[in-house]
Structure formats: structure tokens, C-alpha cells
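Visitor: model this:
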Amino acid sequence: MNLQIDIKIDIEGKLAINLVDIKLWLRRAFEASGYKRDAEVSLLIVDEIEIKRLNQEYRQQDKPTNVLAFPAGFIEGFPDDLKSHLGDIIICSAIVCREAEEQNKKIQDHWAHILVHGMLHLLGFKHTNDAEAANMEFLETQIMTNNGVADPYRESH
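Guide: As a prediction, the model looks like this:
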């Protein structure tokens, strides 16, 4: 299946990951999920002020976060030959980079994990209970390790 990716970068300074890698990791998560139709996704990269504002507005959490995902939802009877819009992913570049440093992870690897995590949310994966979290973490780990990146949930030393 084909995935169209629209990216908007709304930060000052240089992005810590290139656009080719962003698209690659989103596609890897899309393919691993088993989704069976053409789709599109939007990615917005923002600063800490904007992610905090969005987190407060949509999740009632008055703090910044690394990623927000807004699934568009499945429309019953949607024609199979049309692309479905999966939703929007919003990532705070500064937080992802800071987390990578704090967790002793390569910035590129942590970016990959956050992209995969956000994409899986758009595809219906959740972590609202232990069983859902275990299932989502298993798939994330599988996607990452199958593509040469260490398990994102193991302790870094």
C-alpha cells in the first residue's frame, strides 16, 4: 500500500533528523501494521511552547510532551480505491532531542522510535491499559530491531 506523507516544520534552527529518514520510519510503521489501503498522514514538527499549548487544549495536560497523535478515524463504507487520511502527528523536536540525551540514546534512534510510536497511534494502537501497552511496545520493538535499532524500551547504560 502507498502512504502519502505531508510534513510541516514549524521550528527555528536545524532539524535533528532528515526528511528522508522521517518518511522512511513512518512507512516502516505503516507497513508493519498490516494496514491494507492507500493512506495519507500529516506530520507537524513544533517547539515546546506549541506542543504544550496543544497538549493543554486537547489532553488537558499543562505540560509539554514529545508527541501527540490525532487519529482521523475509520469511516464505514469509505471507497477502497480512495486514500484514507489516517490523521495528524505532532512532534516537539527539542523534547525528542533532550530525551535522547537524557536516556543515552542516539538522537536518530529516538526520533525513529517517536515517529513509529505516533504512527501506530494513528493506526489504532493504544496504551491505555497494560495489555494494550504490551502489544504496542512489542510492535514498536519489532519494527525498531528489524531495522537495526536497539529495543527502545531497554535500559540504556
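
Visitor: from now on I want contacts and neighbour counts done on CA atoms only, so please keep to that.
Guide: Noted.

Visitor: please name the nearest non-neighbouring residue to the residue most central in space within the chain.
Guide: The structure's the chain has its C-alpha centroid closest to Gly118; by C-alpha atoms, centre = their mean the separation is 2.3 Å. Ranked by C-alpha to C-alpha, 6 or more residues apart in numbering and with sequence neighbours excluded, the top spatial neighbour of Gly118 is Ala69, at 5.6 Å.

Visitor: secondary structure class for the one you found?
Guide: Under DSSP: H, G, I helix; E, B strand; the rest coil, Ala69 falls in the strand class.

Visitor: what is the burial count for it?
Guide: Ala69 has 17 neighbours, counted by other C-alpha atoms under 10 Å.

Visitor: following up with a second sequence; could you model it the same way so I can compare the two?
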Amino acid sequence: MSVFVTIEDERWEAVDLEALAERACAAALEHLSLDPEECEISLLGCDDERIALLNADFRQKDKATNVLSWPSAERGAAEDGAMPEAPEPDTFGECELGDVAISYETCAREAAEAGKSLPDHATHLLVHGTLHLLGFDHERDQDATLMEGMETEILGKMGIADPYRD
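Guide: This next block holds a predicted model:
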């Protein structure tokens, strides 16, 4: 698995964002029967100020968020609740999936508010971001049900509790 990590906020180093990303992204890919060794993801570990700028630039939302994803290709399903298209390797046998950014402050605040560990919550957000790169979304009801169910299954295999249950 190739997760290329850029750390802009040094607080991510204390939770070993790189190791969390390798584990979370590989788990999401393997769950979908994709070979992690063939896939590439770029990850930015940043702060709220940086992610708010990215959110404003790309989503026209002038506020910080926990995670953002930029898929390298449109893979979303046309039908609500259907599986997205699987990525196709290029001529070198690699799949460039896209880019993910995750904000330390928002992630840490959400984890504390939910009574979760920061590594577990960050892992959830990394799985979530990886699924977005693979064409999963939560804009339509059945798509959201599919994506949340998949996140719960992946995290369960990793020993992390269902993030959607109180």
C-alpha cells in the first residue's frame, strides 16, 4: 500500500498518522477485494485553518471539517444504493485513488465529544475518506446506508466499535 503522507500539523505525529493511514486504507481496500499494494493515496494531516481553506475552495463551505476527499476519477454509482465502479489499474498495474485531508483539531474535538480515542476516530475518518475515493457517498439515503454499513464492517474487523451507535 502506498499512502503518501504529508504532515502539516505536528500533533498528528503523536498518534502516528502514517501507521493509522496504512492500516485503515488497507482495511478498506481489502474489504472490497482490492489489492492495497496496487493502490496509491495521498494524505494531508493538517489543522482546522488549512482544511477550512480547502473546504471553502473545493466545496464552497467556509468552515473546518474533519476529512475531505478528492477522488482521481468519478466512480460513484448512478443508482442510489448501488456499488460504485471498482478502480482499474493503469498500464503499470497501479491505481491512483486520489487525495485525502484530515484535520487534527476537528478530529480530536469530535473524538473527545463522543468519548472515543483519537486513534480510533481518526481511523474511522481515514476509512471514510478512502471509501469516498472509491466512489462511495452519503448524499442519497441508500448510498449513505451502504457506506455506513461498510464502514461499520471494516472497523469491526479492526476491533473498533460501530461509530454510528451511541
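
Visitor: what's the TM-score once they're superposed?
Guide: Scored against TM-score structural alignment, normalised by the length of structure 1, the superposed chains reach a TM-score of 0.89; 153 aligned residues with a C-alpha RMSD of 2.1 Å.

Visitor: one step back: what does the residue nearest to the centre of structure 1 align to in structure 2?
Guide: Matched to structure 2 by TM-score structural alignment, Gly118 of structure 1 sits across from Gly129.

Visitor: ok, that match touching Asn66?
Guide: No. Under the criterion of C-alpha atoms under 8 Å, Gly129 of structure 2 makes no contact with Asn66, lying 10.0 Å away.

Visitor: tell me the secondary structure at the alignment partner in structure 2 of Gly148 of structure 1.
Guide: Aligned counterpart of Gly148 of structure 1 in structure 2: Gly159 (TM-score structural alignment). Counting by three-state DSSP, the backbone at Gly159 of structure 2 sits in coil.

Visitor: residue ranges for the helices of structure 1, please.
Guide: 19-33, 48-59, 93-102, 107-122, 130-146 (DSSP state H).

Visitor: same for the last one, what does it pack against?
Guide: Right, helix 130-146 of structure 1. helix 19-33, helix 107-122 (3 or more C-alpha pairs under 8 Å, 6 or more residues apart in numbering; DSSP states H and E).

Visitor: with distance to Asn135 of structure 1 as extra columns, can I get those in TSV?
Guide: Formatted as TSV, those follow (distance: least, C-alpha to C-alpha, whole Å):
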stretch	distance to Asn135 of structure 1
helix 19-33	12
helix 107-122	11
